[in-house]
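Chemist: Turn this into a structure:
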Amino acid sequence: MANTVEVSSNIWNWINTSVQVPAAVREKFEQWRSGEKKPTFSQLEEFSRKIHVPIGYFFLERQPQEQFKLLEFRTIDSRQLQDPSRELIDTLRQMESIQEWMRDDMIAGENEENRYVGSLRGKKGIAELAAMVRETLSLPSDWYEAVKSGAESFRLLREAISSVGVLVMMNGIVGANTHRALDVSEFRAFTLIDAYAPLIFINAADSESGRVFSLLHEFVHIGLGTNSLFNAREGETAFVRPEETLCNAVAAEVLVPRRVFCNVWENTAGIIKSRVQELSKYFNCSQSVIARRALDEAYITEKLYRELIEEAIRLAKETMLAKKARSGGGDYYRTLLSRIDHRFLQALDASVQEGKTLYTEAFRLTNINRVNFDKLLEKVQGERV
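Modeler: The predicted model follows:
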């Protein structure tokens, strides 16, 4: 008979309250928790993989203290973030590993600290801050007129943000595990501040327009030099910190300049809802941003604003479902490329070629194998030709 392992009741109780145990192993888990049976080491290994909890946790006497400073910077008060999902925790760990690698690589290469980090701190006025963001990204005030869709806006902004030394990562799952989806209701994006390698992570489960707004919101946070966990829902106003209101306002001003908005609104005919739809297309942003602009300018009431937000949420969900139905799985390599900051990928490849980083480490950081790693590099290089 295989030897069994003694697990502290504190650990079983922590798992019961903090971890989602799959139905397939729930009965066995309850037998272990009650003491009716004890697991073998191999059973614990399998169980740890199923619930995505490190095997070492089972040998602790007290529940693990998983402290992530980033969770203190949540946008709104949320029970989900008092008990973050394993998916969020593992994504945070992965991004911290990438940021640590990039920071070490930049220091080894004698690069200077990123000048944008904290550069907005102490500045006043939404218009001034928005102008500084546009200047940093080399964006004209009417940049939105040169793009035709939310996806194109996101690509343009992502490339501009990456070019000023900010890592922009994106995924809708944990690593490469398609069975571990990220929940957009738990978080839409987050920012990890670092003097050398500031990082923004975008939840790809969000809508195209949602990603655009989150990207700008997080970029403002980097300018303020503060970490951020953006979990605000569409139209959310109950923010924990005034800084979140500021970041939202600056992001909105970059997307939809107030002066231009007022002029276009007053010269657009039709009922309110049709105006919101029309301006959403004009500025290539979500209807939620336009509705908020209209509310701030007293063009609509709070009641109508809430109605417009509900409508915007419904349309966004329908659009995403329709897109998934049309995609048929999509282009595999294009999806992989969308997850990884291209500057990071190229720096990682250069380090591997110079013998400073092992291939195994490169594969761990990117969650891809040797064949896909080489193909992704070919595609990135092809885009720059």
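Chemist: drop to CA atoms for contacts and neighbour counts, all remaining ones
Modeler: Will do.
Chemist: Am I right that I309 falls within a helix?
Modeler: Yes - I309: assigned to a helix according to DSSP: H, G, I helix; E, B strand; the rest coil.
Chemist: For the host helix or strand of T245, which residues meet the burial criterion?
Modeler: Using DSSP states H and E, T245 sits in helix 242-255. Within helix 242-255, the residues that count as buried by 16 or more other CA atoms under 10 Å are E244, T245, L246, C247, N248, A249, V250, A251, A252, E253, V254, L255.
Chemist: could you give the angle of the helix or strand that it is followed by to helix 242-255?
Modeler: Downstream of helix 242-255, the next assigned helix or strand under DSSP H and E is helix 258-266. Put simply, helix 258-266 runs at 60 degrees to helix 242-255, going by axes from the mean of the first three to the mean of the last three CA atoms, to 10 degrees.
Chemist: for the helix holding T245, packing partners?
Modeler: For helix 242-255, the packing partners by 3 or more CA pairs under 8 Å, 6 or more residues apart in numbering; DSSP states H and E come out as helix 126-137, helix 208-224.
Chemist: I89: which of those is closest?
Modeler: When those are compared by CA to CA, helix 208-224 sits nearest I89, at 18.9 Å.
Chemist: Now do the next helix-or-strand element following the closest one: distance to the chain's middle.
Modeler: Counting by DSSP H and E, the next helix or strand C-terminal to helix 208-224 is strand 228-230. Centroid separation between strand 228-230 and its chain, computed with CA atoms, centre = their mean, to the nearest Å, is 8 Å.
Chemist: Need the contact partners of strand 228-230.
Modeler: 70-71, 73-75, 187-192, 214, 218, 221 (CA atoms under 8 Å, 6 or more residues apart in numbering).
Chemist: let's go with 6 Å and repeat that
Modeler: Applying CA atoms under 6 Å, 6 or more residues apart in numbering, the external contacts of strand 228-230 come out as F73, R74, T75, F187, R188, A189, F190, T191.
Chemist: Now do the contacts for the nearest residue to the fourth one once chain neighbours are set aside.
Modeler: The reference is to F187. If the residues on either side of it in the chain are set aside, F187 comes closest to N231, at 4.1 Å by CA to CA, 6 or more residues apart in numbering. Applying CA under 6 Å, 6+ apart to N231 gives the contacts T75, F187, R188.
Chemist: want to put them side by side, so please do this one too:
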Amino acid sequence: YKTHNMLMKTEALVTPQLISRARKRRGMTTSEIAAKMNVPSDVVVAWEAGDKRPTFAQAQAFAKKLHIPFGYLYLHESPIERMPLVDFRTTRGGISEPSPDLLDLLTDVLGKQQWLRDYRRFEGYVHPPFAGRFGITDSEDVIAEDMRDILDAEDARKYAHSMDDFLEYLVQNTEESGIAVMRSGVVRGNNHRPLDRAEFRGFSIHDNIVPLVFINTCDFKWAQIFTLVHEIAHIWIGKGGVSNPDYELQYSLQEKPVELLCNRVAVEMLVPRGDLLSYWKTKDVLEENLDGLRKRYKVSDMIILRQALNNNLIDISEYRMRYAQLVKLTRSVESDTDDVNNSGGDFDSALITRNGKMFTEAVINSTVHEDVLWSEAADMLDVKVKEISGIMTYLYGS
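Modeler: Reported below is the predicted structural model:
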């Protein structure tokens, strides 16, 4: 015990540059990390300059608060961190290196996808025939029509009473088609690690057994529908990756052909061009058109306006003005994020949303059949062991 106390008070021979690097990766100032560490900011500045060293206990606390391995601080230089998926993000401010939260999320979801892939292959599931069915040179109209058919999008729209309903029906139909869908606004259920919608809106994993789509629920609810379909389009053309669709950016300014195609496919699937043109009344003012079309398509004005812009029914200045108005209105209504982890809703429902119904049921089935230990299931679902029985009851009844 005495030896342990002495060790914790001993100076940690960490690399000063990596203290600075770890802080900057999290986008924190010296004052912010100092407040978390309960030390003066000039102490953190001294650590980074190499003028002082943290104690062993302080170094451990530093690593824990910044969500990095303790051993990272002892490396001689920062390791090169690469995205495990293709980076399709396009933003006018340039692409920054991925944050620790995004990297940890990708690692977690990729691990779950690999486990689910092995499970479904063992269970004899056939690969989804639509994955990679089309290519980058195919027409968005053809791809969108195929997606609408496979995902029963029109039935989902018919039964939905609202945009939220439509999103839930689409997610349900997507998973039934063989694509796993996970939605969350935090890393591994940790509400202290929110995801940044400015960094990414979603990503997709193309796979011939278990393709997967992830949606960042810190994004606006109206944007999540577009992102879901955008990422599904990535699966259809066999090009998975991390995306950050820019709703204000003109198609002519898009730098990446894959993103350009997936944007067009998403718009066409959600608001079919021919249908829009038949219902658009040129004599009506824009607001009157939107009132009727919003009810018809169960999507936000932005998706309707994007298709209208594509077909020269409005101009780019009108589109941008409406976009700015919608973002301002949404931010004033949403005091916090739409993330289900913070919504205070039903625990089991929120958990299934976060992990996806396909993955959750596979883990619970494996636990019931004693192929997976309860402790392993809890770790896979990011819950406590005592909560597993409640999830079983929620899925299958008592």
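Chemist: before we move on, back to that, what's the angle between the helix holding T245 of structure 1 and helix 208-224?
Modeler: Using the same axes, to 10 degrees: helix 242-255 of structure 1 against helix 208-224 is 120 degrees.
Chemist: where in structure 2 is the aligned partner of helix 242-255 of structure 1, by residue range?
Modeler: Per TM-score structural alignment, the counterpart of helix 242-255 of structure 1 in structure 2 is residues 257-270.
Chemist: Report the mean distance between the matching stretch and its aligned residues in structure 1.
Modeler: Following the fit onto structure 1, the mean deviation recorded for stretch 257-270 of structure 2 is 1.2 Å by mean CA distance after the TM-score superposition for structure 1.
Chemist: Map Q60 of structure 2 onto structure 1.
Modeler: Q60 of structure 2 maps onto E45 in structure 1, by TM-score structural alignment.
Chemist: can you confirm its match is in a strand?
Modeler: No - per three-state DSSP, E45 of structure 1 lies outside any strand segment and is helix.
Chemist: so which of the buried residues of helix 242-255 of structure 1 comes closest to E208 of structure 1?
Modeler: Using CA to CA, those come closest to E208 of structure 1 at L255, 13.8 Å.
Chemist: hmm, back to that, what's the closest of the helices and strands packed on helix 242-255 of structure 1 to A24 of structure 1?
Modeler: Of those, nearest to A24 of structure 1 by CA to CA is helix 208-224, at 34.8 Å.
Chemist: check the fit of that closest one onto structure 2 and give the mean distance.
Modeler: For helix 208-224 of structure 1, the mean deviation from structure 2 after alignment is 0.8 Å (mean CA distance after the TM-score superposition for structure 1).
Chemist: what comes into contact with that helix?
Modeler: 116-121, 150-151, 154, 247-248, 251, 285-286.
Chemist: how about a cut-off of 7 Å?
Modeler: The contact list for helix 208-224 of structure 1 (CA atoms under 7 Å, 6 or more residues apart in numbering) reads 116-121, 150-151, 153-154, 188-191, 193, 200, 202, 227-228, 247-248, 251, 285-286.
Chemist: That one aligns to what range in structure 2?
Modeler: Using TM-score structural alignment, helix 208-224 of structure 1 pairs with 221-237 in structure 2.
Chemist: Once you drop chain neighbours, what's closest to the alignment partner in structure 1 of R89 of structure 2?
Modeler: For R89 of structure 2, the aligned residue in structure 1 is R74 (criterion: TM-score structural alignment). Once flanking residues are discounted, R74 of structure 1 sits nearest to L229: 4.6 Å by CA to CA, 6+ apart.
Chemist: Which positions in structure 1 sit opposite whichever helix in structure 2 runs longest in the alignment?
Modeler: With secondary structure taken from DSSP state H, structure 2 has its longest helix at helix 100-122. With TM-score structural alignment applied, helix 100-122 of structure 2 matches the range 86-108 in structure 1.
Chemist: go on, stretch 161-180 of structure 2?
Modeler: Residue span in structure 1 matched to stretch 161-180 of structure 2, by TM-score structural alignment: 148-167.
Chemist: Show me what counts as buried in that stretch.
Modeler: 149-150, 152-154, 156-162, 165-167.
Chemist: for the residues you listed, which one is nearest E383 of structure 1?
Modeler: E159 (12.1 Å).
Chemist: In which helix or strand does that closest one reside?
Modeler: helix 150-163.
Chemist: Check the gap between N3 of structure 1 and R26 of structure 1 for me.
Modeler: Look at N3 of structure 1 and R26 of structure 1: by CA to CA, to the nearest Å, they are 22 Å apart.
Chemist: quick one: which of the two has more around it?
Modeler: R26 (13 against 10; other CA atoms under 10 Å).
Chemist: Tell me how far the helix or strand hosting the more buried one lies from the chain's centre.
Modeler: Per DSSP H and E, R26 of structure 1 falls inside helix 23-34. Chain-centre distance of helix 23-34 of structure 1: 33 Å, with CA atoms, centre = their mean.
Chemist: Could you give me the buried positions within it?
Modeler: Buried residues in helix 23-34 of structure 1 (16+ other CA under 10 Å): F29, W32, R33.
Chemist: Could you do stretch 217-231 of structure 2 as well?
Modeler: Result for stretch 217-231 of structure 2 [16+ other CA under 10 Å]: buried residues 217-231.
Chemist: who's in contact with the aligned residue in structure 1 for L286 of structure 2?
Modeler: Using TM-score structural alignment, the partner of L286 of structure 2 in structure 1 is I272. For I272 of structure 1, the contact set (CA under 7 Å, 6+ apart) is empty.
Chemist: What separation is there between V220 of structure 1 and I368 of structure 1?
Modeler: For V220 of structure 1 relative to I368 of structure 1 (CA to CA), the value is 31 Å.
Chemist: Oops, could you answer that again for F261 of structure 1 instead?
Modeler: In terms of CA to CA, F261 of structure 1 sits 44 Å off from I368 of structure 1.
Chemist: re the thing from before, of the contacts of strand 228-230 of structure 1, which belong to strands?
Modeler: Members of these lying in strands (criterion: DSSP state E): A189, F190, T191.
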